[in-house]
Structures are given as C-alpha cells and as structure tokens.
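*Asks:* Just a sequence and a predicted model for now, questions to come.
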Amino acid sequence: VVLLDEVGLAETSPCNPLKVLHSLLEPSYPATVPTVSVIGISNWRLDNSKSSRALLVQRPQFDLDDLVDTAERLLNKRVMVFQRGALKPLAEAYSNYEKYGQSLPNFHGLRDYYALVKRLSLYEMTPKNIQMALARNFGGTENHVKLCKKYFGNVLKMFNNHKSWLYKQIPIEQLIASNLDDSDARHLMVIGKSDSIVNLLTYQLRMRDLDPVVILGSQFPDDRDDYYYSVLRRIMMCVEAGRPLILTDLEIIYGSLYDLWNQNHIVVGSKENVKYFTRVALGAYSNPML
C-alpha cells in the first residue's frame, strides 16, 4: 500500500507528477485488480482523471456542533465548567469569521481555532487573555480590531461582566515574547515589509541567551536545485542541533518542511532519552530529521 500524504500539493506542480498514478489506479489487462493500492490524502479534490479512478471520500465542512465537540476534547481537564459554557459562543464566532470575515480567503482555519482553544484552556478566561490568544492565533492581517469587536465581541463581553471590552492594541514585541516564552507554542510567523523584523527577532532571541541562525532566500531565479538542497541541509543541521532558525523569502523551501511546521513528530526512545523525528522532503525523497 502506498500512502500519499498531502497529495494535493503535487497536483499544483507544472510537471504533473501525479500522472504516473493513472496506470496504478486501474488494472492493466489481463489483470483484474491494481498491482499497487494507493491512498491519497489531500486538502482539496484532485482532478477528474484521478478521482474517477478511485473511491473518493470527502470530509464535510465542520458545523457548529462539530466545532464545539472538538473543542471540548482539546480542553485541559482543569478547565472550569463556566469556561466550557463559552465554547458554543466561541465556535459561533469562529464559524462566522471563517465564512464572512476573512480579508484573505483561507488565511485562517481550523488549526488556528484549535490552537486558540488550547491556549484559552491554560489560562483564566479574562478579556485580556482572550485578546492575547486571538492576536497570537488569528493575527497576521490588518483587520484584527474588526475580528475582536465584530466576531469575538460577544465572547469578550461574556467574560467582562457583560460589559463591552475596550480594544487595546497589543505591541508586536509583546506578541513575539509571548510566543517565545511558551514551550508549547506553534512556530512563529511574522509578516511585514521591513527587514527590521529580522533584527527584532534576533534581539528577542539573544535576550534569552539563544543564538539564532538567519537564512535569507536568494533573489536569483536560477538558484534552484543546488541552492535548494544546500539550504535544506543547513536547516536540518540547525534543527538537529537545537538552534533557533529565522527564515525569510524561502518560498521554494517551505513546502519541504510541511511536517516540521505542523509539529508532526515521531517520538523514539525512553522518557530519559526522548528523540523527535520528522519528515523533510528532499526532491523525490523523504528523509527523517532529528
């Protein structure tokens, strides 16, 4: 059995690598069954030439009950009952924002909602903590004020003695520090138009006695294969050594680090000597990385 995870990413390639699946998804005469079983997992439907040769199973869009049910299972067991009562308004707010409030389509999604619920379960549900959780998990766009007031305003009001919450802009430095000080945080993405962001991140990391490695993407269009592999090898060495990485303008690399961004790790070893591995795509190959 061949399992193709995120096979939809290959669908967008101009080289059309998935065309080799056509002969594998249907038997060749005189065989009556395929020689290889193929399972593909994708965030979107593949084209008809592949879908018509396979059994298509689609997961429907989450409804409100699904969002509430999933959030309940993500909550910390110590969460108080009244906090659980906020899950439905929270799910309604996310659902409305996801459908009607995004200035960039699909910029935020279920991963951000799950991370929001997890963070809220670790702290007291106050308007200040809720706004911080929203800024960290639903930031990156210029409509954060609208997000807090229009879509999550009822949730903020619920934990402010049913009074309107006065929005206060959270400084960028505070958001970055909150992420770096959180051992369970997701990887930090900072969006900006100035190179000063790299200096700001470097300063914040060095304040914590960390020595970051900054890797800048090449602006030359011919820097492809050799450059691609050399940067990936450097990233792997830094991750194995536990050094913080600051990556910028490396769009050709990010897709190869899909499992790393998702923190999809394979745990090996005992409790005293735990090692984490994740997959890194090197061209046609997938290598484990410590």
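*Replies:* Happy to help now that I have it. Residues are numbered from 1 along each chain as shown.
*Asks:* When you work out contacts or count neighbours from here on, use the C-alpha atoms and nothing else.
*Replies:* Will do.
*Asks:* Now do the strands in the stretch 1-150 of the chain.
*Replies:* 2-5, 38-41 (DSSP state E, counting those that start in this stretch).
*Asks:* Please identify the most buried of the ones you listed.
*Replies:* The highest average neighbour count among these, using mean count of other C-alpha atoms under 10 Å, belongs to strand 38-41 at a mean of 14.
*Asks:* Give me the residues contacting the top strand by length along the chain.
*Replies:* The longest strand of the chain (DSSP state E) is strand 275-282. Strand 275-282 is contacted by residues 229, 232, 256-260, 263-269, 286-290 when judged by C-alpha atoms under 8 Å, 6 or more residues apart in numbering.
*Asks:* Flag every buried residue along that strand.
*Replies:* Buried residues in strand 275-282, counting neighbours by 16 or more other C-alpha atoms under 10 Å, are found at 277-281.
*Asks:* May I see those residues arranged in a markdown table, with distance to His162 as well?
*Replies:* Shown next, in a markdown table, are the buried residues of strand 275-282 (distance: C-alpha to C-alpha, whole Å):
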| residue | distance to His162 |
| --- | --- |
| Phe277 | 47 |
| Thr278 | 45 |
| Arg279 | 47 |
| Val280 | 48 |
| Ala281 | 50 |
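*Asks:* which of the residues you listed lies closest to Ala93?
*Replies:* Nearest to Ala93 among the buried residues of strand 275-282 is Thr278, at 33.9 Å by C-alpha to C-alpha.
*Asks:* Which residue, other than its chain neighbours, is closest to the closest one?
*Replies:* In this structure, Thr278 finds its nearest non-sequential neighbour in His265, 4.9 Å apart by C-alpha to C-alpha, 6 or more residues apart in numbering.
*Asks:* list the contacts for that neighbour?
*Replies:* 259, 276-278.
*Asks:* now with 6 Å?
*Replies:* 276-278 (C-alpha atoms under 6 Å, 6 or more residues apart in numbering).
*Asks:* hey, where'd the strands end up in the stretch 151-290 of the chain?
*Replies:* 213-216, 245-248, 266-268, 275-282, 285-289.
*Asks:* The second one packs against which elements?
*Replies:* Strand 245-248 sits against strand 213-216, with contacts defined as 3 or more C-alpha pairs under 6 Å, 6 or more residues apart in numbering; DSSP states H and E.
*Asks:* Off-centre distance for the strand it packs on?
*Replies:* Distance of strand 213-216 from the chain centroid (C-alpha atoms, centre = their mean, to the nearest Å) equals 21 Å.
*Asks:* Alongside the first one, take a look at this:
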Amino acid sequence: MVLKVLHPYLDECKVAFVAVANKAFDAANANRMICIYRSLPSAEDQKVLAYGCLGLQLEQGQSTTDNSLDKIIYGLCHGYRQVLRSSDIPHIFHDRDFIYMLRELRFELMNLNETEEANIREITPLSLLRALEDNFNGVRVEEFDRLVDIFATVVGEKCYEFRSLIDEKQQCRRNIPTILRNSMKLASARRRLYGRYKLIIDESNDESAVRLLFQCGILNSDPNQTTVFRMSDFPDDIDNDLRHVEILSNIKLCMETGKTILMINTGRIHGALYDVFNQNFSIMANEESRKTFSKVAIGPKTVDVVVHEDFQCIVHIKRSEFKDIPAPFLSRFQKYSFSISDFYLIQLRELSSEEQKLMRDIEMKTRSFIDHFGKEYFYGFNNDTLYSCLLSLIKRNVQDELYLSNIHENYNQLTIQSKAFIEQDINNKKQCFLFYIISKLLQLASPESMIFKLPTFDESTSRLLCQNYFYQQEHFNIENFLDRLISTSTSVINDNELNMNENIEQKLSNINITKKLMIFTRTSSSIMSLNKQTKNDLFRKNDEYDGMEHVGDKVNIVNLVSHGYD
C-alpha cells in the first residue's frame, strides 16, 4: 500500500531504490523491480561470519595449536543451528543474538595492548556460559539449561573441556538480577561492541517485574536517574498523536542527558525509535570530543538526537503478549525473563541456612492451609500469590544485604488491625510469619467461603480465623474500609502499650503505608454509579461515628464505567 506512491518513479527508472523486507511483495510491486531472496546462511557462510565477529581471519584460527580455536568456532556455529532446530527451546533467537554473543567472546579472545595489537587467547567454557547468559536468555530456567547443554555438547565433541558445562553450569550460572545488573554497568567500550538495550519479559500480568527491578537495585528510583514511560489503552489515548509526541520528546531528552528509561506498554511508539533500538548510530568525533547520534521520528519529522554514553533503555512486555511480537523486534534486545517465584528463590538462597529452613517450613504449612481451604476460594489467587507474600518478608539493609525481617517491619495501616491474631506467641517467629501470611490470604476470601470452610477446621483454629476475618478485617462496609486505609488509628495499641511507650506516634509512624489496593466486590448499582457528585451519599455522616465525615474530603472518585470505558 505504501509503495503505491513510488510506482511512477519505479516505472520510469529515474530513482535508485533498494527495499529490505521480511515478506515478499505483492505482484504489483514485485514486477516493478528485481527481487533477490536471501536464503539461510550455509555452514561455511556462518563460519566466515563468526570469524569476522571475533575479529579474526580464517588463517588465524587454523594456525593455533591443534586448530583448537577453529574447532571451537565450528562448534559454536553448529550449536547455534541446533538451537534453532530444537523443539525444546522457543524460537525467539536469531542471527543477531548469535552475532552479539560472538562479539562478547571477542573481548575474551583478544587481548588488546597499548599498540592495539591483538594477542589471541582462548575461549573458555566459563566465557561461553557468560555470553550465553547475556545473549540467549529470556527463556525459562529449564529451557536455558537445555540451550547450554546443546552448545556444551556440540563444542565438547571437538574440545572436551566444554563438556564440563553440562554438570557444572548450576554452580557457575548467575541469576537474572545479577546478569542484568552487570550488563547495565558495562564499560562504554564493551557496551559499544556488544551491549544491547534490554527487554524484560514479565511472567506475571500485573507488572510485578517492574517492582522487582527497583526492589533489587537494578533501577534507581531517583527521578534524576530513571524515568518510567507508561502508555494507557483507553480509546482516547490510543490514537492520541499529541500524547505520543509528548512521550517521544521526553524520551529524546533522556537520551541526551544519559538517563535510564523504562518503557511499559509503549508498543505504539516503538516504530519511531527503530534506529535507537537497532543502535544504528552516527558518530562525530574529533580530538577533544565524541558524539553519537540516532534518528527519532517525532510526529511527521525525523530528527537526529544526541545519544549520551550513559543512556540505557529497558522495554517491558508481558509473557502473554510475547507470541505476538515480531521476530526482528525481539532480536534487537538482550532478553530476560522475570517472575516472582524465581526472584523469591534467588533471594531465599542468600539468607542463612537457618532462615532458609524457616521460610521453607512456612511455605509448606501455608500451602497446606491453601490446599485445605481451597485456592478457588481466594479471589485473584495464582501461582505467584504465595511467593509474593513470602518475598515481602525478606528485606535489604543499608549494607545491601538480605535478611529475614522482624514481624513488626511488615505491618501496614490495614494489617496492623490483625496484630493480635498474628502475634499469638511473639517469641515464635515461624508462627507469627505463618499467621501473617494466612491473614493476608483471608483478605482475598469471601464471607460465604469463610462460613462454608470454617467448620472444616478444628475449633480453636476456626475461632481464630473467624475473629481475624470478621472482627479485625473489614469485608462488609466500604466506608469503614476506606477510613482504615486513609487514617492513622491507635485502636490496635492496647492500654499496656500506651503506658509503656511514651512516644506512641513514633511507633505508628513506623507502619508501612499501602497506597495501592484492588477491591473485589459484588456488582452494585450504587458502586457502579459513583462519581464526584454522589460520593457524599457513600461517605455520609454517621450518628454513631461522627469521624466518618472526614473520609469524603480525602477521597476522590474516578469512575471509568460512567464515562463509557470498559
């Protein structure tokens, strides 16, 4: 369709024209030009490519002792072809991933001295594993293990020491946060040769990976260092060119100042950043300075933008959207998969053996409770729910070390109401954490399910669960619930604590503040019709509790349903 405007120029042969496409043109366009189809590279072509990416001539590899380097390069090429054919590994890798892996190995292979003369060293099993971690990731752990085994087996047929990766990869392999953190901190020389921007594949559907990036220190929450760009899917925003231009202008500013950007749900503007993602840069340098430029399409214009050496880009996508993303887009990035469960297991391994055992016992007992109660009775429960609760118990101190927190560090303005239930025995840390997680799970249960399941527990347990759910949590009155959310209450501090603690305000100030909540409720016309004008009907003054009137002053209602959005 777009090429139709070129027909007169192509017919008259007055304009030189070269087109590169992933698909064949239709007959109307194809018969106006010579079409050349690029076949898959042969084994020999791939070998020549590998030598070029490693900065070698064919003669150099064959001149080494026992032709060992030539054998390794042959194994790498053959291993890559096997990965592409393997049914056990998702077909998300392409020639660009292979090329960047070879570029990374070039740093291990070449020792550049001050005169820039290259001394050929060796490609080691560990350097191969590191290159695979950086360039062939984005798959699940078991799939990556299979990928490493393929390379280790094929290269190991010629160089036996590489077979050690099959058994030793578990001990040598880095976790995803470490890989990503190291890649983000690459020196500029290495980044220019083999560093790519990052693609985060979120295994969850609630953008949990974004929170994990900040939590583990990969991204800095300082707005002077990191900017998050997020686009909505509301109808008025989808085709809002003005909004797109605004976001692209801000991205341009981040590129010039060397910030790190995180792009979430920004697929509609990816085409404008084609050259940036592709790292198709123009360089202007003299004896005093060096500047890098890339093209960005802002509105109807394409402008050259300075790219600061410290600029980093992370694109976030959901695993559920992964299958719809075109292959050329995927190959532009280093790909990493993030999930709550994997991240929890990574942090668990950094705790002491005693704390690890404690957490495993808590997980086992919590799973027993979930199986008995029935996971179908917890709204929104999925495979990551339990791991998310367990992960919240692991904190990081000022020395950047992980530790198992104290129960008092985990209360917020809602869970503090369950303090009496959680701290049945304050000296029993395992029980406190177990009851804390159970209390959080009960927040997801409906009153009907509680009435149905409570008789299945023993009498003492049933009484505790009943008291926590019906008396210490709020499941029946949205006004009371919001009052708990936005107000600081001392109702959970008993008289003894008031007498013992003179500075009760300081104690309350240590409570974590929850700012985001999702409420599961029945369909109600009064709720569905709420807006700014009718909120006073909800937060009406109650004769028994006059303090309720202040809630309406602190609550604003944005009702998307009443505006026609689904």
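*Replies:* Received it, and whenever you're ready, just let me know what you need. A quick note: this is a predicted structure, and the numbers were derived from the prediction, not measured.
*Asks:* hang on, the earlier thing: what's the longest strand of the first structure aligned against in the second structure?
*Replies:* Aligned by TM-score structural alignment, strand 275-282 of the first structure corresponds to residues 291-298 of the second structure.
*Asks:* What mean distance separates the matching stretch from the matching residues in the first structure?
*Replies:* Its matched residues in the first structure lie on average 1.5 Å from stretch 291-298 of the second structure after superposition (mean C-alpha distance after the TM-score superposition for the first structure).
*Asks:* Same list (the contacts of His265 of the first structure) but as CSV, adding distance to Ala241 of the first structure.
*Replies:* Shown next, in CSV, are those (distance: C-alpha to C-alpha, whole Å):
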residue, distance to Ala241 of the first structure
Tyr276, 12
Phe277, 13
Thr278, 14
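*Asks:* for those, which one is nearest Ala135 of the first structure?
*Replies:* Of the contacts of His265 of the first structure, the one sitting nearest to Ala135 of the first structure (C-alpha to C-alpha) turns out to be Thr278, at 28.3 Å.
*Asks:* Not counting its neighbours along the chain, what's nearest the equivalent of Met236 of the first structure over in the second structure?
*Replies:* Taking TM-score structural alignment for the superposition, Met236 of the first structure sits opposite Lys252 in the second structure. Closest residue in space to Lys252 of the second structure, ignoring its immediate chain neighbours: Val305 at 6.7 Å, by C-alpha to C-alpha, 6+ apart.
*Asks:* That neighbour: neighbour count?
*Replies:* 19 (other C-alpha atoms under 10 Å).
*Asks:* With Arg140 of the second structure as the reference, measure out to it.
*Replies:* Look at Val305 of the second structure and Arg140 of the second structure: by C-alpha to C-alpha, to the nearest Å, they are 36 Å apart.
*Asks:* try Glu59 of the second structure
*Replies:* 39 Å.
*Asks:* Neighbour count for those two, which is higher?
*Replies:* Arg140 (16 against 10).
*Asks:* Might you report the residue contacts of the more buried one?
*Replies:* With C-alpha under 6 Å, 6+ apart, Arg140 of the second structure has no contacts at all.
*Asks:* What separation do you get for it and Leu76 of the second structure?
*Replies:* Taken as C-alpha to C-alpha, the span from Arg140 of the second structure to Leu76 of the second structure is 22 Å.
*Asks:* Apart from its chain neighbours, what residue comes closest to Asp483 of the second structure?
*Replies:* Val551 (6.1 Å).
*Asks:* State the helix or strand in which that neighbour lies.
*Replies:* Here Val551 of the second structure, judged by DSSP states H and E, is contained in helix 549-554.
*Asks:* Could you pick out the longest helix of the second structure?
*Replies:* helix 353-373 (DSSP state H).
*Asks:* In the first structure, what stretch matches the helix or strand following it?
*Replies:* Tracing the chain past helix 353-373 of the second structure, the next element assigned as helix or strand by DSSP H and E is helix 385-391. Per TM-score structural alignment, helix 385-391 of the second structure has no counterpart in the first structure.
*Asks:* and helix 385-391 of the second structure, which residues are buried?
*Replies:* 386-387, 389-391.
*Asks:* Identify, from those residues, the entry nearest to Leu219 of the second structure.
*Replies:* For those, the nearest to Leu219 of the second structure is Leu391 (18.5 Å; C-alpha to C-alpha).
*Asks:* residue contacts, that closest one?
*Replies:* Tyr344.
*Asks:* any idea how far it is from Ile346 of the second structure?
*Replies:* 10 Å.
*Asks:* follow-up on the earlier one: any of the contacts of strand 275-282 of the first structure buried? List them.
*Replies:* 232, 256-258, 260, 265, 289-290.
*Asks:* Now render the residues you listed as CSV, adding distance to Gly192 of the first structure.
*Replies:* CSV is the format used below for these (distance: C-alpha to C-alpha, whole Å):
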residue, distance to Gly192 of the first structure
Leu232, 24
Ser256, 23
Leu257, 21
Tyr258, 22
Leu260, 23
His265, 29
Met289, 30
Leu290, 30
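*Asks:* Quick check: Thr126 of the first structure vs Asp66 of the first structure, distance?
*Replies:* From Thr126 of the first structure to Asp66 of the first structure the distance is 25 Å (C-alpha to C-alpha).
*Asks:* ok, the two, which is more surrounded?
*Replies:* Thr126 (16 against 12).
*Asks:* Now the aligned residue in the second structure for that one: closest residue in space that isn't a chain neighbour?
*Replies:* By TM-score structural alignment, Thr126 of the first structure lines up with Thr124 in the second structure. In space, and not counting its chain neighbours, Thr124 of the second structure is closest to Phe162: 7.7 Å by C-alpha to C-alpha, 6+ apart.
*Asks:* Thank you kindly, that will do.
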